[in-house]
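Engineer: Quick one, fold the following:
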Amino acid sequence: MIQKLAGLRTFFIIWLGQVVSTVGSSLTGFVLGVWVYQETGSATQFALIAACATLPSIVLAPLAGALVDRHDRRMVMIVADFGAALSTVALALLWSAGALQVWHIWAATAFAATCNAFQNPAYSASLTLLVPKEQLGRANGLVQTGQSLGIISPVIAAGLVAAVGVGGVMAIDLATFAFAVIALAFVRIPRPEVSAAGAAARGSLRREAGYGWTYLRERPGLMWLTTLFAFFNFFIGMVSVLVQPLILSFSSVGALGWLMFAGGSGMLAGSLAMGAWGGPKRRIRGMLGFVVLAGLVLAAHGLTPSPWLIAVVAPAFLFTIPIVGATFTVILQTRTPPDVQGRVFSTVRMLSLITLPLSYFLAGPLADGVFEPAMAPGGALAGTVGALIGTGEGRGIALMFMISGLVLAATAVLAYGSAQIRGLEEEPVAGAAESAEPVASGEMVATA
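Structural biologist: Presented below is the predicted three-dimensional model:
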């Protein structure tokens, strides 16, 4: 009991440090993103920031996972946070010298994302060593809450820029990095015991880097569930690109701001609910059930051009995202031995994120070249689907929302029909998370 309480205390200390750091990074990211758009007027150059923030996690995932499992996870997180802070230092110096250029922001974003490619799997893989199995759902809900707090960044950043300027915002960001590193410096994370899977995966760095893929391939249920999660992310990416054009097709810019805030509040509410509830006891059924719900409310976005409808369905859709994500993470944590979780989580992250650039690439051309013309007055679908949901500007995007949501819900229903996926609920895994007690005597990491 004492060990479990100590583990929970350590988790809360690390979590608080990461939450503060996440909010600080979101402040800088928002401010610099606005600066890029104001300087260039180019949506493409603005979008390249998102690409720079995503691609390193995809490319480096196998290597990051192997190194996380080889080394002390606490030190990996400290080095990653320190490295990300260096990118902010570089930007702050360039800004103060009046020499900041757009490509500097791309490079700094890519470098920070490289650090995050190591930090994220180390953080996730540490939870099973600190938190009792029955509390993993709540712990992952709290992690999602910390990430969702980024929705408050635009509001805070706008006030801070007026008060302390862009340089002041970056200085605050650096202070939050320091807070996260100090929090990590005074905690312990136990080393995991070597499992049969971990022993079998030992070898060269190249061999270990590929083990996450091997682990998933040998467990078809986990592989199919990861594929479903990647599919879920694909539609999240699609709607994140199209939701603003959809709303602006029938509403004002002012209403857009409020509706985006309402949607973000739904995500925060879902994270808080997961943290308090802990998630469904039947995790496979619960995750798939929330994916079905997400699909249905996503489809409802297109029913009619009404801001009141969006005010209801957008928060409802975003409410499901942290519950699906946290539940999926708990499934992985309880189906994977702790000493190989870095590799498995990194591989899952790579497979999940790779669908996002694809969705960003497809969303615009499909909307502009296919669905919007088809739903214009006199278009190919004006007399059929158009008779039900209307024609004109934005109705093609509305149809994309409806199709995406129905396909997503149907996919989750089909997934539940898979015995391999349903069987994950009862499948025993030797060495997977059962408690937060140190599993190898004498393997505790000394505090700094």
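
Engineer: Going by C-alpha atoms from here, please, whenever you check contacts or count neighbours.
Structural biologist: Will do.

Engineer: The strand or helix carrying G237: how far from the chain's middle?
Structural biologist: Using DSSP states H and E, G237 sits in helix 220-248. Between the centre of helix 220-248 and the centre of its host chain there is 11 Å, according to C-alpha atoms, centre = their mean, to the nearest Å.

Engineer: what comes up buried for that helix?
Structural biologist: Within helix 220-248, the residues scored as buried using 16 or more other C-alpha atoms under 10 Å are 221-239, 241-248.

Engineer: Over to stretch 202-221?
Structural biologist: Here stretch 202-221 shows 208-216, 221 as buried, counting by 16+ other C-alpha under 10 Å.

Engineer: As a markdown table, the residues you listed with secondary structure and distance to S153 would be great.
Structural biologist: Converted to a markdown table, the buried residues of stretch 202-221 look like this (DSSP: H, G, I helix; E, B strand; the rest coil; distance: C-alpha to C-alpha, whole Å):
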| residue | secondary structure | distance to S153 |
| --- | --- | --- |
| E208 | helix | 38 |
| A209 | helix | 35 |
| G210 | coil | 37 |
| Y211 | helix | 38 |
| G212 | helix | 34 |
| W213 | helix | 36 |
| T214 | helix | 39 |
| Y215 | helix | 38 |
| L216 | helix | 36 |
| G221 | helix | 38 |
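
Engineer: just how off-centre is stretch 267-285 within its chain?
Structural biologist: With C-alpha atoms, centre = their mean, you get 15 Å for stretch 267-285.

Engineer: for stretch 339-358, same thing?
Structural biologist: Distance of stretch 339-358 from the chain centroid (C-alpha atoms, centre = their mean) equals 11 Å.

Engineer: same deal with stretch 401-414?
Structural biologist: 21 Å.

Engineer: Likewise for stretch 313-322?
Structural biologist: 14 Å.

Engineer: which residues are in contact with that stretch?
Structural biologist: For stretch 313-322, the external contacting residues (C-alpha atoms under 8 Å, 6 or more residues apart in numbering) are 141, 144, 259, 262-271, 274, 290-291, 293-295, 297-298, 300-301.

Engineer: Would you do the same for the sequence below? I want to compare the two.
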Amino acid sequence: MKNKNFLFFALSQGISSFGDIFFDTSILLLVYDSTRSVLQSAMVGVAWHISSMILSPIAGALSDSYDRKRILMFSNFIGFIVTFCVALFYLINEKLSLPIALSAIVLSNIAQTFIRPASKSILPDISGEENIAGATGTLRYITDIFNFIGTLSVGFVIEFFGGFTAIIIDSITFFIASVIIVFINIPQRSISIDINKNDNLLGKIRDGWGVLSSNVLLKRIVVAAILINVVSFIGPLLPAFIDEKFNGGSIDYSVIETVSLIAGILVGSTASTLTEHIQSKKLISYGWIGMGLSILGTSIFKGRFIIYVMFFLQSLFVTVSAVNLDIFMLREVEQKFRGRIIGIVSSLSVISIPLSTLIAGIVGDRVPVMYIFMFAGIYATAIGILCFITVKKVNVPPEIEH
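Structural biologist: Coordinates of the predicted model:
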């Protein structure tokens, strides 16, 4: 895509995502290595989603009301300050207690929560409405390349340079991303676009909720997303799963993360082609079904290589669903409501995660984690099939049948 603004935008997103790999991985591994507790690892997963669940609707409303470029710059800079302070704390104390680790995750993710609706909302303006599918796939492709590089290097950085270096890398990438955004020329229609009757924040959120409620197809997909995200607990439980399955450690964790990102890169590079042949609403369901079967495979098979393959397929299908959900929302929703819809959907889609992750952590301290993964696979497959059936029944006007 020969678009300087888009390339700068994708670069800022990729660099920020690269840093997040270091922060998230270091926090999760530090907590599990120090406690060996599935429950406390699960608490990290709960903390990841708290800020998104609470603040996403507010972040979406603000992104529809104010200069989205400034929101991106300011949020990235706040992320820089927060992670820099966490790094200093770790350097001075040489450890992160669970309360400090959870607080660090929540504060860092507050910045990400405000970045998400603003960045997704301006994408069609930077790329052009006609290039939404291609731009979404290309953005995913670029960010996954940065994630791939980060995943390859994070284990070595933590092993040889320590947690302080890993966290400070995330801080630096936040700062670099905020600087790059300065050079992006975002069309004026992305700035202060909502001047409707509701000037208060609650009114704007209510307007967004009304738009979502009136779109039957989008509403059904969002309900399915809430249900499917129950199985998000497998991320925080992954270190325990690897340890239990074949007495593995950080190397196996890095391999699984790496093959998962390769799958994401493949999907990102083919997203536009896929949507030309299959409707996005169907790809969302297909992805969830495939994800469920892949998770089930990880619990059934025993060999290292085949489990790596299962995680590769799981990431492949997850990315298919995620990319097409973004494409679907951007095509379905008017520009002036995109921030609010993205914010509300982000909040609703993670609402089931904290409780399910906490329950999985409690259960995981009492029964083999393999059985939790088996349940997750069966459950996700069933939800994917249910979504396909319910979405298929909705009559969609030809102009949005993409």
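
Engineer: got the buried residues for stretch 183-201 of the second structure?
Structural biologist: 184, 186, 190-191, 193-194, 201.

Engineer: what's the closest non-adjacent residue to I186 of the second structure?
Structural biologist: Using C-alpha to C-alpha, 6 or more residues apart in numbering and skipping the chain neighbours, the partner closest in space to I186 of the second structure is I126 (6.4 Å).

Engineer: how near is whichever residue in the first structure pairs up with the one you found to L136 of the first structure?
Structural biologist: Under the alignment (TM-score structural alignment), I126 of the second structure pairs with L130 in the first structure. Noted for L130 of the first structure: a distance of 9 Å to L136 of the first structure, by C-alpha to C-alpha, to the nearest Å.

Engineer: can you check I323 of the first structure too?
Structural biologist: I323 of the first structure is 13 Å from L136 of the first structure, by C-alpha to C-alpha.

Engineer: For these two, list the residues in contact with both.
Structural biologist: Overlap of the contact sets of I323 of the first structure and L136 (by C-alpha under 8 Å, 6+ apart) is empty.

Engineer: Does A360 of the second structure touch I372 like I think?
Structural biologist: Yes - in this structure A360 of the second structure lies within contact range of I372 using C-alpha atoms under 8 Å: 7.2 Å.

Engineer: What helices and strands are in contact with the longest helix seen in the first structure?
Structural biologist: Secondary structure assigned by DSSP state H gives helix 2-40 as the longest helix of the first structure. Helices and strands touching helix 2-40 of the first structure, by 3 or more C-alpha pairs under 8 Å, 6 or more residues apart in numbering; DSSP states H and E, are helix 43-59, helix 102-130, helix 136-148, helix 153-185.

Engineer: Rebuild those as a markdown table, extending it with distance to I389 of the first structure.
Structural biologist: A markdown table is the format used below for these (distance: least, C-alpha to C-alpha, whole Å):
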| stretch | distance to I389 of the first structure |
| --- | --- |
| helix 43-59 | 30 |
| helix 102-130 | 41 |
| helix 136-148 | 32 |
| helix 153-185 | 33 |
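
Engineer: The closest residue to S97 of the second structure other than its chain neighbours: neighbouring residues, count only.
Structural biologist: Spatial nearest neighbour of S97 of the second structure, chain neighbours left out: V31 (7.8 Å); criterion: C-alpha to C-alpha, 6+ apart. By other C-alpha atoms under 10 Å, 24 other residues sit near V31 of the second structure.

Engineer: Check N3 of the second structure too.
Structural biologist: 10.

Engineer: Hmm, it is touching S127, no?
Structural biologist: Yes - if you go by C-alpha under 8 Å, N3 of the second structure and S127 touch, sitting 7.4 Å apart.

Engineer: so the residue located most distally from the centre of the second structure, which of the three states?
Structural biologist: In the second structure, counting by C-alpha atoms, centre = their mean, K197 sits farthest out from the average C-alpha position, at 32.7 Å. K197 of the second structure carries the three-state label coil when classified by DSSP: H, G, I helix; E, B strand; the rest coil.

Engineer: again with R188 of the first structure
Structural biologist: Going by three-state DSSP: R188 of the first structure is coil.

Engineer: From G263 of the first structure, how far off is it?
Structural biologist: 37 Å.

Engineer: And for A80 of the first structure?
Structural biologist: 31 Å.

Engineer: Equivalent analysis for T40 of the first structure, please.
Structural biologist: Plainly put, T40 of the first structure is 28 Å away from G263 of the first structure if you go by C-alpha to C-alpha.

Engineer: got it, and I389 of the first structure?
Structural biologist: On the measure of C-alpha to C-alpha, I389 of the first structure and G263 of the first structure end up 22 Å apart.

Engineer: can you check V20 of the first structure too?
Structural biologist: V20 of the first structure is 22 Å from G263 of the first structure, by C-alpha to C-alpha.

Engineer: Settle it for me: which of these two has more neighbours?
Structural biologist: G263 (23 against 19).

Engineer: wait, isn't that one in contact with A311?
Structural biologist: Yes - counting by C-alpha under 8 Å, A311 is a contact partner of G263 of the first structure at 7.4 Å.

Engineer: Quick check, central residue of the second structure?
Structural biologist: Note: the second structure centre (C-alpha atoms, centre = their mean) maps to A322, 8.4 Å.

Engineer: can you give me the helices in the stretch 251-400 of the second structure?
Structural biologist: 280-300, 304-332, 338-349, 353-364, 369-392 (DSSP state H, counting those that start in this stretch).

Engineer: Of all these, which one is nearest I400 of the second structure?
Structural biologist: For I400 of the second structure, the closest of the helices of the stretch 251-400 of the second structure is helix 304-332, at 7.1 Å, according to C-alpha to C-alpha.

Engineer: Would you mind getting the average deviation of that closest one from the first structure?
Structural biologist: Mean deviation of helix 304-332 of the second structure relative to the first structure after superposition (mean C-alpha distance after the TM-score superposition for the first structure): 1.5 Å.
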